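requesting a structural model of the entry that follows:
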Amino acid sequence: MNTSPAISVRNLVKRFGTKTVVDHVSMDVATGEIVGFLGPNGSGKTTTIRIICGLLTPDEGEGSVLGHDLRTEALRIKREVGYMTQRFSFYEDLTIAENLEFVARLYRLKPVEEHVGRTLEELGLTSRRDQLAGTLSGGWKQRLALAACIMHKPKLLLLDEPTAGVDPKARREFWDEIHRLARDGLTVLVSTHYMDEAERCHRISYISYGRMLASGAVDEVVANAGLTTFVVEGEHLNEVAAELEGRPGVEQIAPFGATLHVVGSDAKLLKKSLADIARRDGVTVRPGETSLEDVFIQFMAGSKDNMQ
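Purely as a prediction, here's the structure:
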């Protein structure tokens, strides 16, 4: 069993002109691990992924991917990585099978038909092999893109917001497939905005405007954020929310169905600000569980946009 990390990078820096898009990012991903890469739009996730897969050269920093040096062995890295971009990037006027045949030839896989047939079968695409890619729904386009990424049997899969615009059923099926691949030894780094997807990862890393802010299991990241959450239930919650705005210790107010989630980093101050609300008739205030989304919002609120 390979115990060396699939990704081990230190202090990666990437600048475009005067803007530092990736600012001393370090990351380790173990072999066979699924790591969620979180962060707001423009935070440097895509640029970091492109450095890791050998498409971009860092201005500073070093590291290895699949045992290959990030700077001197980019071509070897590319051959062993599958990279699924944010946008569907296949020929829409070719069939599923024809697109996969094209990819197989790019990777010089022989015999082509055997590789294409096996991949179609593995991803449940055989019955649609003659359908034009341009006529596929979002979920099927996603499945085709994944098929093309894994056909050459990569050791590392890099997925950049792979389920954006895909319905919940297709998203769940996609993640079931990712976990199946990981059980067979594939390492996965996936950027996502969906909290339920992040919670299906073994670990998460949170980057904000070029800087890595947190890394670990979901429970660890939530606990280390040091947030306290109270749930407010009852009548006239819109009015309650308006009253709570700006009170000491109240850092987030979020409606969840028929409740309000009130979040802050100073538990005593937050409880004090909620005391008069808790005494009202028809309103209850109880301790709640801080969610990953609460932490995500808190990180965003405390970060400065490096592009401004």
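
going forward, measure contacts between C-alpha atoms and count neighbours the same way
OK.

ok, for residue 34, nearest residue in space, not its chain neighbours?
Counting by C-alpha to C-alpha, 6 or more residues apart in numbering, residue 188 is the residue found nearest to residue 34 once chain neighbours are left out, at 4.7 Å.

apologies, that question was intended for residue 144.
Residue 144 sits nearest to residue 96 (C-alpha to C-alpha, 6+ apart), 6.9 Å away.

what's the neighbour count on the residue nearest to residue 34?
27 (other C-alpha atoms under 10 Å).

next one: residue 92
With other C-alpha under 10 Å as criterion, residue 92 counts 16.

again, but for residue 93
13.

ok, it - contacts?
132-134 (C-alpha atoms under 8 Å, 6 or more residues apart in numbering).

separate out the buried members of these.
132-133 (16 or more other C-alpha atoms under 10 Å).

so which of the contacts of residue 93 are in helices?
Among the contacts of residue 93, no member falls in helices (DSSP state H).

could you dump the contacts of residue 93 to a markdown table with distance to residue 69?
Converted to a markdown table, these look like this (distance: C-alpha to C-alpha, whole Å):
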| residue | distance to residue 69 |
| --- | --- |
| 132 | 39 |
| 133 | 36 |
| 134 | 38 |
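
grab the longest helix from the chain for me.
Assigned via DSSP H, the chain shows its longest helix as helix 168-183.

doesn't residue 57 lie inside a strand?
No: with DSSP: H, G, I helix; E, B strand; the rest coil as the criterion, residue 57 is assigned coil and is not in a strand.

show me the strands in this protein, by range?
For the chain, the strands defined by DSSP state E occupy 7-16, 19-29, 34-38, 60-65, 68-69, 81-84, 156-160, 187-191, 203-208, 211-216, 228-234, 252-256, 259-264, 283-288.

for the comparison step, fold the sequence that follows:
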Amino acid sequence: MTDAINIQNFEQGYGNHTILKDINLKMKEGEILGLLGPSGSGKTTLVRSIMGMLTPKKGKITVLGKPVPDRKLLAQIGYMAQSDALYGNLTALENMKFFTTLMGVKNGEEAIMHAAKVVNLDKHLNEEVNGFSGGMKRRLSLAISLVPNPKILVLDEPTVGIDPALRQQIWKELHKLSKQGTTILINTHVMEDAEECSQLLLIRNGESIAQGTPSQLKKEYNEKSVEAVFLKAEASQMEE
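Below is the predicted model of the structure:
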């Protein structure tokens, strides 16, 4: 079976400045990977590279068996950016219809309503986005990424500004999508999100400092939480 995402000896940067180095990763169909690390660790750069927004400086990235960048792959990837790219003078529904049309989604209205219900925005679809709180905008961005039912879903800090109850509802949907075969990549520094993932890649200063399932990592580092694992792995890297 072809890996959904395969990263080999990957390095990214510009000029003499290296942002990421020696990154290796394999994701099977339906896995949920959490990229975990502090701000500035290189998580977003890795996400952009997987999306094909950046050409690898060294190494190779393949998505669904095809090397990136590849514009045709974008039609099979749902993407929620770290910053909300929404039209404030349009309603939530108008935003969703606009992006749905761009993505060429069939049965658009049905897909829009389902995604809106997942993030509890179905009662706010006719409201202008200018009046939305930061959390509501994040929820709308997440809903838009869910609409095309993509083979790969890339989410950059998806639960920032979202209350715990809604976060649980969103994770319920993500696990459902995972079981249906959607491969999900989540860039986060939220430890509760990390615990939900089937696989973790911990990054600090552009390097992988630990990798495995949450249970494997907790056993390997003899810790009870992913947060404690990260702190111990971080300390080990600093000692090297």
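
after superposition, what is the TM-score?
Remark: TM-score between the superposed chains equals 0.90 [TM-score structural alignment, normalised by the length of the second structure]; 235 aligned residues with a C-alpha RMSD of 1.9 Å.

show me what residue 58 of the first structure lines up with in the second structure.
The alignment partner of residue 58 of the first structure in the second structure, by TM-score structural alignment, is residue 56.

give the contact list for the residue nearest to that match when sequence neighbours are not counted.
In space, and not counting its chain neighbours, residue 56 of the second structure is closest to residue 12: 5.7 Å by C-alpha to C-alpha, 6+ apart. Contacts for residue 12 of the second structure (C-alpha under 8 Å, 6+ apart) come out as 18-21, 45, 56-58.

quick one: the corresponding residue of the first structure for residue 12 of the second structure from residue 159 of the first structure, how far?
Matched by TM-score structural alignment, residue 12 of the second structure corresponds to residue 14 in the first structure. Remark: distance between residue 14 of the first structure and residue 159 of the first structure (C-alpha to C-alpha, to the nearest Å) = 20 Å.

likewise residue 230 of the first structure?
35 Å.

which parts of stretch 15-23 of the second structure are buried?
Neighbour-count burial for stretch 15-23 of the second structure flags 19-21, 23 (criterion: 16+ other C-alpha under 10 Å).

okay, now residue 110 of the second structure: neighbour count?
10.

same question, residue 278 of the first structure
The local packing of residue 278 of the first structure (other C-alpha under 10 Å) involves 16 other residues.

got a markdown table for the strands of the first structure, with distance to residue 100 of the first structure too?
Formatted as a markdown table, the strands of the first structure follow (distance: least, C-alpha to C-alpha, whole Å):
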| stretch | distance to residue 100 of the first structure |
| --- | --- |
| strand 7-16 | 28 |
| strand 19-29 | 29 |
| strand 34-38 | 25 |
| strand 60-65 | 26 |
| strand 68-69 | 27 |
| strand 81-84 | 14 |
| strand 156-160 | 17 |
| strand 187-191 | 21 |
| strand 203-208 | 31 |
| strand 211-216 | 36 |
| strand 228-234 | 49 |
| strand 252-256 | 44 |
| strand 259-264 | 47 |
| strand 283-288 | 49 |
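
of the ones you listed, which is nearest residue 304 of the first structure?
Closest approach to residue 304 of the first structure among the strands of the first structure is made by strand 203-208 (8.3 Å; C-alpha to C-alpha).

tell me, the closest one lands on which residues of the second structure?
So strand 203-208 of the first structure sits over residues 199-204 in the second structure, by TM-score structural alignment.

average offset of the matching stretch relative to the first structure?
Once fitted to the first structure, stretch 199-204 of the second structure is off its aligned match by 1.2 Å on average (mean C-alpha distance after the TM-score superposition for the first structure).

what's that stretch in contact with?
Contacts of stretch 199-204 of the second structure (C-alpha under 8 Å, 6+ apart): 31-38, 41-43, 194, 208-214, 230, 234.

show me what residue 140 of the second structure aligns to in the first structure.
That one, residue 140 of the second structure, aligns with residue 144 by TM-score structural alignment.

residue 177 of the second structure -> the first structure?
Under TM-score structural alignment, residue 177 of the second structure pairs with residue 181 in the first structure.

what is the neighbour count of its match?
Neighbours around residue 181 of the first structure, by other C-alpha under 10 Å: 17.

picking up where we left off before, just the buried residues of the longest helix of the first structure, please?
Quick answer for helix 168-183 of the first structure (16+ other C-alpha under 10 Å): 170-171, 174, 177-179, 181-182.

now the angle from that helix to strand 156-160?
With axes from the mean of the first three to the mean of the last three C-alpha atoms, to 10 degrees defining the directions, helix 168-183 of the first structure sits at 160 degrees from strand 156-160.
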